[in-house]
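**Student:** give me a 3D structure for the following:
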Amino acid sequence: MKLSKLHSVVTLICISAFLSINAQETNAPKFGKGLFNLIGKDSTFSMNISARMQFLATSQWDASNGLSNPETNMLVRRSRLKFNGFAFTPKLTYKIELGLSNRDIGKATTFTNDAPKYILDAVVKWNFTGNFTLWFGQTKLPGNRERVISSANLQQVDRSLLNSRFNIDRDMGIQLRHHFKLSKNFIVKEAFSIAQGEGRNVTTGNLGGHQYTTRVELLPFGKFASKGDYKGSDLKFEEKPKLALGFTYDFNNDAVKNRSNQGSYMANDIGYYATNISTVFVDAMYKHKGFSFMAEYSKRDAKDPYAKNSDGTLTGDEVQVGNGLNLQSGIMLSKTLELSGRYTNISLDKIITAKGAENQYTLGLSKFIVGHKLKVQTDLSYTDIGFSTNQLLYRLQVDIHF
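**Tutor:** Modelled structure (predicted):
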C-alpha cells in the first residue's frame, strides 16, 4: 500500500469515528486519556482512539577534533494513532498502533520479506482462565525492560545504545502470560512467546526457523503505582520502595538477520545464511519517593557468527555478538522537573565485528507538564566509540499525547 493510500485510509477511519460519536455512548476522556471512547449500545465492544507526536531536534559534533563537523537535524520522530478496547467480552481485548512518521515506517528494500512498517501493533489478548492470558498477533516480544517501556514513557529523549544494539523488538506470533503471588505482596510474572523470528511486517512468510522467548519477573514489594515498573521516572513518588527484577532468554532458530530478528538480512549465493542466535537479558527497576534506578545487562551469542556462501567462503556479514550494560537513574527535583543520568557500555566481539567498545555518558533534564502526556525533554551525550571518532550529541524533544 502506498503512503498516500495509507493516509487516505487513516483519514477515513478518523472521520468515520468522529461522525459516529453522536450515534454511540461516548465518554469524553481527560487530556492524555485518548481522543474519545466508543462503547457499543449493547456493551459488546469498546474502542479508545488516541494520537501522539514527538518532535525532535539534534545537534552533533566531532568531539575528537575540537567540536568540528557540526550536524543538525529536525524531524517528527514519532507520529502515531492507537486504537484499543475489548470485543464481545472484557476478557478479549485488542490493540492497534500505526506509525506514520518516516522513522516509524522505514522503507522497503530488495529483500523478499522486507517492507515499509506501517503497523507497529496488531494484537488480541484473551484472558481465557484465571491469571492466564493468550496473546496473538504482532506486538513487542517479552525482551528487555527498556524496549517494552513505551517510547511515550521514557525517562530521557530516547532509549540507550544497549537497546539499539540488542533489543528483540516486535514480531508476529503467540504469547502466553501468567502471574501469581508468592505472598501477600510478592508477585511473579511469567511470559512465553513463539514468534516468526524476523521482526515486524514480514510479508512472505518465514525464511529461517522460529524464535522462542521466555521471561520471568519478580516484584518482591508488590505492584508499582500506575504500572510504574514499565515507565521511566518516579512521577508517582512511591511511598514505599518498589523493585522489579526481570530475566529473559531468547533463542532464534536459524536466524537470517545479524541481530536475531533485527538488523540486516545475511544474504548469500543461495538466498540467506542462517544460524542459531541466543540473547540473554537481566534487568531491574527501583523507585522510591521520586528516585528511580534502572539497570540492564544483555548478551548475544551465535552458533556460527560468520555468514558464509554455499562453498564456505565468507560473505562479509556477521552476527553482532557481544554484551551491553546500561545504568540509568533519575531524581525528581519537584513534581514536574527531573534530573537524570545514564551510562551505557557496548562491547561487541572485536575479532568478529572489528569494532571496539562504546561508552556513552548522558545527562538529561525533563519538564513534565502533564506527566508523560505533555513534556519537554533535553539531554547531552558524550560517546567514546573506540576505533572511531568520539561524538558529542545534544537533543531537544517535545512530546504530546492525546
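**Student:** contacts and neighbour counts: CA atoms only from here.
**Tutor:** OK.
**Student:** residue 18: what secondary structure?
**Tutor:** Classification of residue 18 by DSSP: H, G, I helix; E, B strand; the rest coil places it in helix.
**Student:** and it, how many neighbours?
**Tutor:** As a burial measure, residue 18 scores 14 neighbours (other CA atoms under 10 Å).
**Student:** do residue 226 as well
**Tutor:** 10.
**Student:** mind listing what it touches?
**Tutor:** If a contact means CA atoms under 8 Å, 6 or more residues apart in numbering, then residue 226 has residue 236 as its contacts.
**Student:** hang on, it in a helix?
**Tutor:** Yes. Residue state for residue 226 (three-state DSSP) corresponds to a helix.
**Student:** state the helix or strand in which the spatially most central residue of the chain lies.
**Tutor:** Closest residue to the average C-alpha location of the chain: residue 147 at 3.4 Å, with CA atoms, centre = their mean. Take DSSP states H and E as the rule and residue 147 turns out to sit in helix 145-148.
**Student:** contact partners of that helix?
**Tutor:** Here helix 145-148 makes contact (CA under 8 Å, 6+ apart) with 140-142, 159, 163, 167, 169, 230, 246, 283-284, 296.
**Student:** tell me where the stretch 251-400 of the chain has strands.
**Tutor:** For the stretch 251-400 of the chain, strands defined by DSSP state E, counting those that start in this stretch occupy the ranges 257-259, 262-265, 267-268, 271-272, 275-288, 291-302, 306-308, 314-318, 322-332, 337-348, 358-370, 374-384, 391-401.
**Student:** to compare against the first, here's the next sequence to fold:
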Amino acid sequence: MKLKLSLIIVLLTFSLVTIAQETNAPTFGKGLFNLVGKDSTWTMNVAARMQFLTTANFEDGTNPETNFLVRRARLKFGGFAFSPKLKYKLELGLSNRDISGASVYTSNSPGYILDAVIKYNFAKNLELWFGQTKLPGNRERVISSGNLQQVDRSLLNSGFNIDRDLGLQLRHHWNLSNNFVVKEVFSISQGEGRNVTTGNLGGHQYTSRLEILPLGNFSGDGDYSGSDQKREEKPKLAIGVTYDYNNNAVKNKSNQGSYMITDDGFYQTNINTLFVDFMFKHNGFSLMGEFANRDADDPIAKNSDGSLTGDEVQVGKGLNLQAGYLFNSDWELSGRYTNIDWDKNITGKEAENQYTMGLSKYIVGHKLKIQTDISLLQSDGANNNWMYRLQFDIHF
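**Tutor:** Predicted coordinates:
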C-alpha cells in the first residue's frame, strides 16, 4: 500500500509540475504533454489511457454472471535522450489486472512496470533494444491493447503468447526492391516473463522473427493495428514467422503460465513455440490470421523420484482468423474464429472453438471508441458458453 501511495504521489506531483511549466499540449490522442529540454537534447511525451469493460458470461440455460471493471489504466512516457537515435519508452499499469501476479519471484511486489526499454539506432537500419518489453512473438500480442479490432485478444493469444520479458533485441530492416520490405528481429531474454526479480531460474529464451511486406509498408504502422483505419488505397500484406526456444524453461507456457515446482526445486524442459501470421488491408477491409504451435522435450513435470507433480507444459496448437470492414461512417463490423487444439493426452484439455462477432464505433480512431462483441465458446463434452462484452476506450 505504501509503495502504491508513493507511486501515485510521485506521478501526480510530476503532472502538476509539468502543467505549471505550461508546456504545449498535443492534439487529442497524441499525449497529455510534450516536454523538450532547453538545449533540445531530450524530449518526453506523457500519455494516459483507460478502458472500462462490462462482461456477461452464461452457459446454456443459466443466468448470466456480470462483471464491471477498469480493464486497463496506464501511463506512458516516451521520447529521446541526448540524440534522436536513442529513444526510450516507459509504460506503467495501474489497474488491478495490470498489476496482478505478485509472488515471491517478483519480491511480492505488484507488476506496475509493463515496458521499460531503451532503443538505440546505432547503425543504418539497425536498432538495439535493451530492457523489458514485448518479445517479437505473435502479431496479435504485439498489437497494442488500445489498437485492437475487437474488445480483447483471442484465445490463441491467451493460450500461446510469449508476452514481455527482460533482455536484448536486435532489429533490422531492408528493401529487397522499391516496395518489398524485409524485417528481422533476434532476441535474448531471461525467459520467465516481466518484473521477475529473483534472477534466472532456468536457461535463457531465444526468439527470432522474420517478416516480409511484399507490397510495401502499411500507412501509419497499420500492420500492427487492428482495423484499416488508414483505408489503404492499395492492397498491403505482411507475413511473419516467429520461432521461440526457451532453454530449460521452468514455466508451463514457456515464459508465461505457472512455475513447475518439484520436491527439489523446479522442473526444467526445453519449450519450442512457433507462430505464423499475416495481416492484409485494403480500402477499409482487414484480414488477420495466426497459427501457433507449442511443444516441449519432456512436457510432464516430475519429482526427483520420477513421480508426477501434476504440472505439465501446455502443449498444443491454435488457429485464429479475424476480418472486419470499416464503413465510411467509422462503424466497423468484425468477425473472428478461433480453434485451440490442446494435446489431450498431456494436458487433459478438450479442443475449443470460439466464434465472435464484433461492432465498433470509432469516434477518434482507436483513441476514442466504443466496442462490443458477443462470443460462443464450444468444447467437447461441455455446455455452450456465451460471453457478451461492452468496452469504452479513451487515450489522451
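**Student:** TM-score for this pair?
**Tutor:** The TM-score (TM-score structural alignment, normalised by the length of the second structure) is 0.97; 396 aligned residues with a CA RMSD of 1.4 Å.
**Student:** picking that back up, residue 16 of the first structure is nearest to which of the strands of the stretch 251-400 of the first structure?
**Tutor:** strand 391-401 (21.1 Å; CA to CA).
**Student:** ok, back up a step: tell me the residue in the second structure aligned with the residue nearest to the centre of the first structure.
**Tutor:** In the second structure, the residue equivalent to residue 147 of the first structure is residue 141, according to TM-score structural alignment.
**Student:** what's the answer for residue 345 of the first structure, then?
**Tutor:** Counting by TM-score structural alignment, residue 345 of the first structure lines up with residue 339 in the second structure.
**Student:** which residues sit in contact with its match?
**Tutor:** 156, 318-320, 351-354.
**Student:** any idea how far the spatially closest residue to it that is not a sequence neighbour lies from residue 286 of the second structure?
**Tutor:** In space, and not counting its chain neighbours, residue 339 of the second structure is closest to residue 353: 4.6 Å by CA to CA, 6 or more residues apart in numbering. Distance of residue 353 of the second structure to residue 286 of the second structure, given as CA to CA, to the nearest Å: 22 Å.
**Student:** more neighbours: which of these two?
**Tutor:** Higher neighbour count among residue 353 of the second structure and residue 286: residue 286, with 26 against 18, using other CA under 10 Å.
**Student:** need the helices for the stretch 51-200 of the second structure, in chain order.
**Tutor:** Counting by DSSP state H, counting those that start in this stretch, the stretch 51-200 of the second structure has these helices, from start to end: 96-99, 139-142, 155-160.
**Student:** could these go into CSV alongside distance to residue 18 of the second structure?
**Tutor:** Formatted as CSV, the helices of the stretch 51-200 of the second structure follow (distance: least, CA to CA, whole Å):
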stretch, distance to residue 18 of the second structure
helix 96-99, 25
helix 139-142, 31
helix 155-160, 38
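**Student:** to residue 3 of the second structure, which of the ones you listed lies closest?
**Tutor:** Nearest to residue 3 of the second structure among these is helix 96-99; the distance by CA to CA comes to 12.5 Å.
**Student:** which residues in the first structure does the closest one align to?
**Tutor:** Under TM-score structural alignment, the match for helix 96-99 of the second structure is residues 102-105.
**Student:** so for that stretch, what gets flagged as buried?
**Tutor:** 102, 104-105 (16 or more other CA atoms under 10 Å).
**Student:** also stretch 129-148 of the first structure?
**Tutor:** Buried-residue list, stretch 129-148 of the first structure, by 16+ other CA under 10 Å: 133-148.
**Student:** equivalent analysis for stretch 374-390 of the first structure, please.
**Tutor:** For stretch 374-390 of the first structure, the neighbour count (16+ other CA under 10 Å) marks 374-385, 390 as buried.
**Student:** report the contact partners of the aligned partner of residue 368 of the first structure in the second structure.
**Tutor:** Here residue 368 of the first structure is matched to residue 362 in the second structure, going by TM-score structural alignment. Counting by CA under 8 Å, 6+ apart, residue 362 of the second structure makes contact with 330-331, 368-370.
**Student:** try it again with 6 Å
**Tutor:** Residue 362 of the second structure sits next to 330, 369 when contact means CA atoms under 6 Å, 6 or more residues apart in numbering.
**Student:** over to residue 173 of the second structure?
**Tutor:** Residues counted as contacts of residue 173 of the second structure (CA under 6 Å, 6+ apart) are 125, 182-183.
**Student:** let me know the distance separating it from residue 124 of the second structure.
**Tutor:** In this structure, residue 173 of the second structure and residue 124 of the second structure are 9 Å apart, going by CA to CA.
**Student:** and if you look at residue 35 of the second structure?
**Tutor:** Residue 35 of the second structure is 27 Å from residue 124 of the second structure, by CA to CA.
**Student:** repeat that for residue 131 of the second structure.
**Tutor:** Separation of residue 131 of the second structure from residue 124 of the second structure (CA to CA): 21 Å.
**Student:** what does residue 26 of the second structure give?
**Tutor:** 30 Å.
**Student:** next one: residue 224 of the second structure
**Tutor:** For residue 224 of the second structure, the distance to residue 124 of the second structure equals 23 Å [CA to CA].
**Student:** in TSV: the strands of the stretch 251-400 of the first structure, plus distance to residue 200 of the first structure.
**Tutor:** Formatted as TSV, those follow (distance: least, CA to CA, whole Å):
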stretch	distance to residue 200 of the first structure
strand 257-259	13
strand 262-265	9
strand 267-268	19
strand 271-272	18
strand 275-288	18
strand 291-302	20
strand 306-308	23
strand 314-318	22
strand 322-332	24
strand 337-348	25
strand 358-370	28
strand 374-384	28
strand 391-401	24
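**Student:** these: which one's closest to residue 50 of the first structure?
**Tutor:** Of those, nearest to residue 50 of the first structure by CA to CA is strand 391-401, at 7.6 Å.
**Student:** any idea what residue 114 of the second structure aligns with in the first structure?
**Tutor:** Under the alignment (TM-score structural alignment), residue 114 of the second structure pairs with residue 120 in the first structure.
**Student:** give me every residue that touches its match.
**Tutor:** 97-98.
**Student:** residue ranges for the strands of the stretch 51-200 of the second structure, please.
**Tutor:** Applying DSSP E, counting those that start in this stretch to the stretch 51-200 of the second structure gives strands spanning 65-81, 83-93, 113-123, 126-134, 164-175, 181-189.
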